[in-house]
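Enquirer: Pasting the sequence and the predicted model now:
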Amino acid sequence: MNDTQVWVWLLPLVLLAIGLVTAGHALLHKRDPKAAFGWIALCIILPLAGPVLYYLFGINRVRTRAQKDYDSKLNRDSLTTICDPPGTSYRPLSTVGESLTQKGLSACTELELLENGEQLYPAMVQAINAAQHRILLASYIFDHNTSGLQLADALAAAVSRGVEVKVIVDGLGEMMSFPRRIGRALKSRNIEFTRFNPLTLIPPSLNINLRSHRKLLIIDGVLAFTGGQNIGDRHLAERADNPNRVLDMHFRLQGKIVDDLEWAFWKDWYYCTNTKPVQAFTGSNVNAADAQIWSRLILDGPNKHIDKLNNLMLGVISAARSRVFIMTPYFLPTFDIIGALIAAHLRGVNIQILLPGHNNIAAAHWAMQNTIRQLLEAGLDIRYQPAPFVHSKLFLVDDCYTLIGSANIDPRSLRLNYELGVELFSTEVNARVGAYYAQKAQQATRIKHQDLINRSLPTRLRDSLAWLFSPYL
């Protein structure tokens, strides 16, 4: 038997072995049985193409790389928290976050709602101008336009008077204003600046995952801004001539929670700059026992914090007794959240979800229309808000729980991005945010299940196809 004949006999066996090994990997590592079955079938039916496709698209390198790369250790033990503040009764809602983070609650002595860039940017500039010691700023998008340069000039003025200023911008988010990126403008103003996972050709690093979607501004360790707004003219929503205007909500906080937020910034800073902290982080605030607002930081990301926000929302929905109100720009929830929402509805909880009627990402809107069919069929109240695009992220449960932060309810936010959430326990805050939510809900149009069913076949096929790719939107 010559070499050619040997290979004729051996090659099918080798391909079959590769297919079986790949199928075994999928069986051991895939959490979704349908995904596991699909990859196993593909690897057995196509023993050459199947393993190649699985290697390219089926292996979750995002979590592996994140756990390997993001190793920024910063001691937080000195940041004391209180599990059950005196005179409060937030359980079982507060138990969920406590179990996920192994941390209690931090006092929040003041909270202000800041709607759109018209309210947010002047407040940020005013705080920057009053800073005396340090300014820490992190954003996903920091546009090189009027609003962005206004903040850059305020930061530069702070540097000139001796204030420590550090800025983190996501490497992909900065590209959103290409070719006029903000990094050069910041460096030219002598502002200490770094990119989170920058995109580079040499060495090659073009990964669109592992992005930091967090938004933070910390002033002197005593004042913090966080929420969903980026920095740029698009958030100037009152300008009718603004072609890409966006509605959004941000928050200004004071109290012990500022220490937690500053700790989160420094973790990202040490990671981005590949440096290590000289000493343990201690914070600048005290945990006032008589605070009227209590809060907890929830970090989420594809590293060890993965699924924190998904599990948090799942837990508090399951613990809800009267209402769950959700406002989000992208709604592609996991199956367990869909099940929790339907279960809550069946036990009498008022479930309402506000989505943008006009979305800046068409494919995300198409996929959402396919996703909400099951919820509408169960009788949930889902509404579309009128244009312009609404980027706000709010999550209210019962009369005392509010979740704010940077995360959307979609796979990119809950599985691929580094996100940040803040739990707020306060009937007064819940009422204030609830009043804003109710105003938006009144202006929104309720979606009818029959309207989705009556869409044309090409439209339904388009939406279903977009839904198949929802993990990558």
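Expert: It's in.

Enquirer: For the rest of this, base every contact and every neighbour count on C-alpha atoms.
Expert: Noted.

Enquirer: Report the distance from stretch 395-412 to the chain centre.
Expert: 10 Å (Cα atoms, centre = their mean, to the nearest Å).

Enquirer: buried stuff in that stretch?
Expert: In terms of neighbour count (16 or more other Cα atoms under 10 Å), stretch 395-412 has its buried residues at 395-412.

Enquirer: from the middle of its chain, how far away would stretch 291-311 be?
Expert: Centre-to-centre, stretch 291-311 and its host chain are 10 Å apart (Cα atoms, centre = their mean).

Enquirer: center of the protein - which residue?
Expert: Using Cα atoms, centre = their mean, the residue of the chain that lies closest to the mean C-alpha position is A407, 2.3 Å off.

Enquirer: So it, which state does it fall into?
Expert: Three-state call for A407 (DSSP: H, G, I helix; E, B strand; the rest coil): coil.

Enquirer: Could you do S72 as well?
Expert: Secondary structure, three-state DSSP: S72 is coil.

Enquirer: Assess the claim that it and T273 are in contact.
Expert: No: at 10.2 Å, S72 does not count as touching T273 under the criterion of Cα atoms under 8 Å.

Enquirer: Between those two, point out the one with more neighbours.
Expert: S72 (17 against 13; other Cα atoms under 10 Å).

Enquirer: another one to put next to it:
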Amino acid sequence: MLEIALIILYILLALTLVIGLLINGVKPSKTLAWLLAIFTIPVGGILLYMMVGRNRRKKKLSRMREGILEVPPYSMSPALDKMHRKYKKLMTLVDSASHYPPTDENIVILLEDGRQTFHSIFEALENAQHYIYLQYYIFEEGELTDKLLTLFEEKKKNGVDIKMIYDGIGSYSLSNSYIKKLKAMGVNVFPFLPFRFGRFLSSLNYRNHRKIIVVDGEIAFTGGINISDRYFKGDPNLGRWHDMHLAVKGPAVAHMEHVFISDWFMVSEQKIEMRCSPENVPRYKEDTIVQVVPNGPDDVFPTIEQSYLSIINEASDYLYITNPYVIPSAELLKALQIASLSGVDVRLLVSEKSDSRLVDWTVRSYFDEFLKSGIRIYQFPHGFLHSKIIVSDDEVASVGTANIDVRSFEHNYEINALLYDPEIAKKLKENFIADCKESREVQYDTIAQRPVHQKLKEGLARVFAPLL
């Protein structure tokens, strides 16, 4: 009798969770994936759903952001007048969904890999006169964090205001002693949704994956690189870490500062005023048009996913994507296939090595569908390729923190920069082609003839793709 009662209780609980999925308007693919997990993994399926499946976007996270500053205004017409007609819709889409219009008269510097990135970052930090804002998903103690500690101590003595956000899960290894040293010298530091036993289930699924530095409202940085020695020392298992970062000067810096201030209010409940605006920062004759694209689980629209779809749909010549985690939604998969079948040169550059077997199997599970539609796939063999880049038609590029998966689109706080600049687009295209020449192109015959056990692993991983 006890066993029957427990089974009935389990079924009732499972049905209650499913009803919640339906009421919250979850995509059918995710609903089916959770149904499979709940009913095929006894107890574990429900626990997994409780940890990472429940949608609290309209509740806890939204309440934490109430009362933040409005996005600084900026006239969109100068940028629109200079751009090809086909990207006006993309600009308007992002502005309508996130309220960040494109800004012109910016300088954008491409920073390839860790050494170049940290050289530029520390140069900017050393020149700080007024304030430093920085947030990262991963702060990993080592040479970089020691150097930051020394630099922050010097800057605090000179009256520089320093505010720092780190993700509570991504930076789980950051020691209390390091944080105490920061606080002792006057650095304002807060974690994003730190691990706490009582809040474990409610916070695990939503992470702040952004990487932002703003210095004096004059220069900002974003991209895929975290604060970790692996970016210039390499990784024992994965080898050299390859990534792309951006240094930005001009009106776009104010929008990146606003994203930081929004996150600061969320973690600290402290309102701080904007110290710069797009109208009063320095402007540059290089004149790159930049549009900041933030996205988070409390947003009404998945703006980053929508921007990716827009770029794909507008591509007429080529579409080159570099990303280690290509686990597309059904909409993105179809858009990529349509582009390729329509004659667009669509290529994917992924890492041959991965930091997650499950994710690697899931990524590979899409190879068959990509290749059948004429999409070319290259696997980069020299270390771990971590860049998140899309470039198309020598006109537009996206560089930032977001992967091509549900987690980046719906669960993480991310930030990308859309770059409407032919010279930058051409440079990124050249880099992409050079990397492809060093990579192994995936052939359809090889995929079709892979062992059954490999197909089985990929198939099982694919089932859980909507949950990754």
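Expert: Received, thanks. Not measured: the values here are computed from a predicted model.

Enquirer: My understanding was that Y325 of structure 2 contacts V406; is that so?
Expert: No: using Cα under 8 Å, Y325 of structure 2 makes no contact with V406, being 10.3 Å away.

Enquirer: which non-adjacent residue is nearest L394 of structure 1?
Expert: Excluding the flanking residues, the one nearest L394 of structure 1 by Cα to Cα, 6 or more residues apart in numbering is M327, at 5.0 Å.

Enquirer: From the structure, what's the count of residues near the counterpart of that neighbour in structure 2?
Expert: Alignment note (TM-score structural alignment): M327 of structure 1 maps to T322 of structure 2. A count of nearby residues for T322 of structure 2, using other Cα under 10 Å, gives 26.

Enquirer: Also N360 of structure 1?
Expert: 16.

Enquirer: Show me what it aligns to in structure 2.
Expert: In structure 2, N360 of structure 1 lands on D355 (TM-score structural alignment).

Enquirer: got it, and I351 of structure 1?
Expert: In structure 2, the residue matched to I351 of structure 1 (TM-score structural alignment) is V346.

Enquirer: How about the contacts made by the residue nearest to G239 of structure 2 when sequence neighbours are not counted?
Expert: With sequence-adjacent residues excluded and distances taken as Cα to Cα, 6+ apart, G239 of structure 2 is closest to G383, at 4.4 Å. G383 of structure 2 sits next to 238-242, 351, 353 when contact means Cα atoms under 8 Å, 6 or more residues apart in numbering.

Enquirer: from those residues, which single one is nearest Q291 of structure 2?
Expert: Taking Cα to Cα as the measure, Q291 of structure 2 sits nearest to H242 out of the contacts of G383 of structure 2, at 24.3 Å.

Enquirer: Return the residue of structure 1 aligned against the closest one.
Expert: H242 of structure 2 maps onto L247 in structure 1, by TM-score structural alignment.

Enquirer: Return the residues in contact with its match.
Expert: L247 of structure 1 makes contact with 115-116, 235, 237, 388-392, according to Cα under 8 Å, 6+ apart.

Enquirer: I'd like the distance from it to S392 of structure 1, if you could.
Expert: For L247 of structure 1, the distance to S392 of structure 1 equals 7 Å [Cα to Cα, to the nearest Å].
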